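Visitor: Generate coordinates for the sequence data below:
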Amino acid sequence: MDILGLMAVLSFGLTCFGLGYTLGKDSNKMQK
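Guide: Predicted coordinates:
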């Protein structure tokens, strides 16, 4: 796998992780 593919996979994973983490925190608190 080339460096560009590796970076794409890493950024994609980080984005998904950050999104899930933020959504989980939001539903846990239930207040904006």
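Visitor: Every contact and neighbour count from this point should use C-alpha atoms.
Guide: Fine.
Visitor: quick check, distance from the helix or strand where residue 15 lies to the centre of its chain.
Guide: Using DSSP states H and E, residue 15 falls within helix 3-29. In terms of CA atoms, centre = their mean, to the nearest Å, the centre of helix 3-29 is found 1 Å from the chain centre.
Visitor: Can you mark which positions in that helix are buried?
Guide: When burial is assessed from 16 or more other CA atoms under 10 Å, helix 3-29 yields no buried residues.
Visitor: Which other helices and strands does it contact?
Guide: Using 3 or more CA pairs under 8 Å, 6 or more residues apart in numbering; DSSP states H and E, no helix or strand is in contact with helix 3-29.
Visitor: next up, for comparison:
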Amino acid sequence: MPILTCSIPLLLDDLTELCIAYLRDSLHASNC
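Guide: Below is the predicted model:
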């Protein structure tokens, strides 16, 4: 779901921030 919302063009700054936070969490999880 989050990936689909991220694929959507910049509609809301809050939504993009949530996407970035989700991506960062996934990256940290994979790195750790």
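Visitor: Residue 7 of structure 1 -> structure 2?
Guide: Superposed on structure 2 with TM-score structural alignment, residue 7 of structure 1 falls opposite residue 17.
Visitor: how close does residue 29 of structure 2 sit to residue 19 of structure 2?
Guide: Using CA to CA, to the nearest Å, residue 29 of structure 2 is found at 15 Å from residue 19 of structure 2.
Visitor: Residue 26 of structure 2 pairs with which position in structure 1?
Guide: Aligned partner of residue 26 of structure 2 by TM-score structural alignment: residue 16.
Visitor: what's its match in contact with, if anything?
Guide: For residue 16 of structure 1, the contact set (CA atoms under 8 Å, 6 or more residues apart in numbering) is empty.
Visitor: what's the helix or strand for residue 6 of structure 2?
Guide: Element membership of residue 6 of structure 2, judged by DSSP H and E, is helix 2-7.
Visitor: Pull up the gap between residue 28 of structure 2 and residue 3 of structure 2, please.
Guide: Where residue 3 of structure 2 is concerned, residue 28 of structure 2 sits at a distance of 16 Å (CA to CA).
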